[in-house]
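Enquirer: Dropping a prediction and its sequence here:
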Amino acid sequence: MSAPDVFAPATLGPVTLRNRTVKAATFEGRTPHGQVTDELIDYHLAPARGGIGLTTVAYLAVAPEGRTHHEQIVVGPDTLAGLRRLTDAVHETGAAIAAQVGHAGPVANGRSNKVHAIAASPMPSPLSMQMVRAASEADLTRVTGAYVTAARTLVRAGFDVLELHMAHSYLISSFLAPGLNRRKDRWGGMLENRARLARQVARAVREEVGDEVAVTAKLSLSDGFKGGVTLDTGLEVAQLLESDGTLDAMQLSGGSSLMNPMYLFRGDVPLREFAATMPLPVRLGMQTPVGRAFLKQIPFQEAYFLDKALRFREALSTPLMLLGGINRRDTMQRAMELGFEYVAMGRAVLREPDLVNRIQAGDAAAGICIHCNQCMPTIYAPGGTRCTVRDPGAPGSQLSLEPHVAG
């Protein structure tokens, strides 16, 4: 049986996509008042007009304390109209649209949100300089209900896919990681307990939306830090979720926003530019050896999660989205040959929003992103996340434009 064409129409649960390419969720920084803006719509229209099959909005919080900071959208009645405007605009291009829905847990900035963050276990927050408190039984019941309410609102808003965020040390991920989950109750200890919240949320959302939309999850195939989700643990979690039958697909990611963010991004480390966006105490801390170790230099290579993702592919029947440094047409097609159903791209389409159209037309064989990661600090700059090579006048851009090749 021949591998599917990455540019041919495909299904994702009940949704038909015009092709198998996905714009991965990349924080936009375009909701200064927690509402959809024209700038946010334009951000997603660019890859949608550029040929992407599914664009993903990142990220939509289910509760006020679940925002990474106060400017993010909390899904609710007061944000519904703007979200509908966003989905309608994307649908006019022929693309589908996903909502990455989640709770940031310990990645939330409690000081910015003006409400303390919660996690599996207490821990100090380097973001707010506050203690993150352990989620209570009442919190977990409330948060699960908030996922359900948000899911219903997002269906009403016209989203085609709901992506449940279960990676990067966000709330659900903090329960999965034994180093972050030191609980002695039914939510801690053995993996079946640590995975309880992930399964509970996925089941509750699926029961709410049925087959009205596709439901997927972003999962970690490895967190990249001691005490985080390992490859074996990530695979066991995926198998538990598959056995529940609640998901239409899984997107395989990695790294931790708290402990090892460069494990996800790879390539150059814009330490100086990143530090410049941080509050003074964090900025000073990043200049120490410990701070510099936080943003580890990990060489970039094409499809850097592929080897680990193949373990998932061999063990699971659930459709999988391959993520991690996908820039080339031959890589996309190779993913299809290896049994992955979709390919997800982030920086490549941030650099070239029309990359999918250009590759499909034969005008390009690969993207031109150099993985300098200067886009990372722009998430905190005026105007939001952008490629500073493509837009050298962007706020926060300090990049030399001399060409070079990422390692």
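Expert: Ah, there it is. Here the structure is a predicted model, which means the values were calculated and not measured. Residues are numbered from 1 along each chain as shown.
Enquirer: CA only for contacts and neighbour counts going forward, please
Expert: Noted.
Enquirer: How about the helix ranked longest in the chain, which residues are buried there?
Expert: With secondary structure taken from DSSP state H, the chain has its longest helix at helix 137-156. Buried positions in helix 137-156, judged by neighbour count with 16 or more other Cα atoms under 10 Å: 140, 143-155.
Enquirer: Of these, just say which sits nearest to residue 215.
Expert: residue 151 (9.7 Å; Cα to Cα).
Enquirer: residue ranges of the strands in the stretch 51-200 of the chain, please?
Expert: Secondary structure of the stretch 51-200 of the chain by DSSP state E, counting those that start in this stretch: the strands cover 54-61, 96-102, 118-119, 123-124, 131-134, 161-166.
Enquirer: here comes the other one, which I'd like you to weigh against the first:
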Amino acid sequence: MSEVPDVLAPAKLGPITLRNRIIKSATFEARTPDALVSDDLIEYHRAPAAGGVGMTTVAYCAVSQGGRTEGNGIWMRPEAVPGFRRLTDAIHAEGAAVSAQIGHAGPVANARSNKATALAPVRFFNPIGMRFAKKASRADIDDVIAAHANAAKLAVDSGFDAVEVHLGHNYLASAFLSPLINRRSDEFGGSLENRAKVARGTVLAVKRAVGDQIAVTAKLNMSDGVRGGISVDEALVTAKWLQDDGALDAIELTAGSSLVNPMYLFHGDAPLKEFAGAFKPPLSWGMRMTGKKFLREYPYREAYLLREAKRFRAELTMPLILLGGITNRDTMDLAMAEGFQFVAMGRALLAEPDLINRIARDRSVHSACTHCNRCMPTIYTRTRCVVTGAPDLPVSL
């Protein structure tokens, strides 16, 4: 048997080397009021970098104006590069690497606040923006794929060490993969081979654009958590195709749908009251009346996506990143023992940006995150932990 790697030791990720195997996962920051990098955004990522992570992931870097989830989000364009360069310099000064999550929100995009047309596999209504997404034409699909390649080049110019291509959560590529959403009958619909064309084409275009200058990873749904959506069996096939295409340095395994079942990714408490309070009527009324169907509760446990992820680990040879319920050293070690090359953390680092440094000093340290998920509705204002308030506190080194 091969030796189990030390999660805190340096590790190769494609052409780069991280100081450890712990990645801060992409969590929408809501700290870009002018759709450009702010000092607040830089501090949001500098804190966990100073706190010991190997790499932090900036989210969400849309590849086009219409590909954003909402109108204050950043999209990759030349005007954004100077701010991104300040951000990447700040992260590198703390000894960490930094990745840009690039993607197109598809049916999740808020066309009203974006002031741009949203795209989807089929005409699709977004209740938050109260607008329909347009059925993407072949030309639209070609434009989106080209926009991903351009975004990746801008990431290189901005000093990023990696890009993460967003293929999850029913954003555009994931919506094409979903048999529930993608009801097309052309070359992009029907069979899984057809439905996977957007995801595979996007990843290949990104790799061609950057070569080995930076690492290329992808976030891929193992399951949408809804009947008729992406299943583990189909996702396994897609993952094997992505592996065979040879354009990725790692896959981060995720789950859930931003459209119909977000709690399948998060697990823990469902903050229905707080979500309803984040919207104005009539959306807030609808959330209070029907929110339990949208915000389904899944009990929290450590490494809650491990069972599904182990199926991918058993059938793939490429590096995999385990996400979901990674909050302490024992769980990190379990991930390493199960054959995963990296772990990704979100809420635990939102609560305590310096958690990794403290775990390095004392392996018995456990996260202060209570899995209340009241941080989730703050993505509509300014993402933060409402329990500890940690992102606004100095990092303890």
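Expert: Yep, it's here. These numbers come from a predicted model, not from an experiment.
Enquirer: What span of the second structure is the longest helix of the first structure aligned with?
Expert: Taken onto the second structure by TM-score structural alignment, helix 137-156 of the first structure occupies residues 138-157 there.
Enquirer: Tell me how many other residues crowd residue 128 of the first structure.
Expert: By the criterion of other Cα atoms under 10 Å, residue 128 of the first structure has 21 neighbours.
Enquirer: unless I'm mixing things up, it is touching residue 113, no?
Expert: No - using Cα atoms under 8 Å, residue 128 of the first structure is not in contact with residue 113, being 9.5 Å away.
Enquirer: need the contact list for the closest residue in space to residue 37 of the second structure that isn't next to it in sequence.
Expert: Closest residue to residue 37 of the second structure in three dimensions, ignoring its sequence neighbours and counting by Cα to Cα, 6 or more residues apart in numbering: residue 83, at 5.0 Å. By Cα atoms under 8 Å, 6 or more residues apart in numbering, residue 83 of the second structure lies in contact with 36-38.
Enquirer: could you dump the residues you listed to a markdown table with distance to residue 328 of the second structure?
Expert: Formatted as a markdown table, the entries for these read as follows, by distance: Cα to Cα, whole Å:
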| residue | distance to residue 328 of the second structure |
| --- | --- |
| 36 | 34 |
| 37 | 31 |
| 38 | 31 |
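Enquirer: which of the residues you listed does the first structure keep?
Expert: Cross-checking the contacts of residue 83 of the second structure against the first structure gives 36-38 as conserved contacts, using both residues aligned by TM-score structural alignment, their matches' Cα atoms under 8 Å.
Enquirer: hmm, which of these are the buried ones?
Expert: Buried members of these, scored by 16+ other Cα under 10 Å, are 36-38.
Enquirer: Residue 79 of the second structure: which of these is nearest?
Expert: When these are compared for distance to residue 79 of the second structure, the smallest value, 8.0 Å, is given by residue 36; criterion: Cα to Cα.
Enquirer: Now do the same contact list for the closest residue to residue 366 of the first structure other than its chain neighbours.
Expert: Nearest-residue entry for residue 366 of the first structure: residue 328, 4.1 Å, with adjacent residues in sequence omitted and distances by Cα to Cα, 6+ apart. By Cα under 8 Å, 6+ apart, the contact set of residue 328 of the first structure is 365-367.
Enquirer: Tell me the residue in the first structure aligned with residue 61 of the second structure.
Expert: Superposed on the first structure with TM-score structural alignment, residue 61 of the second structure falls opposite residue 60.
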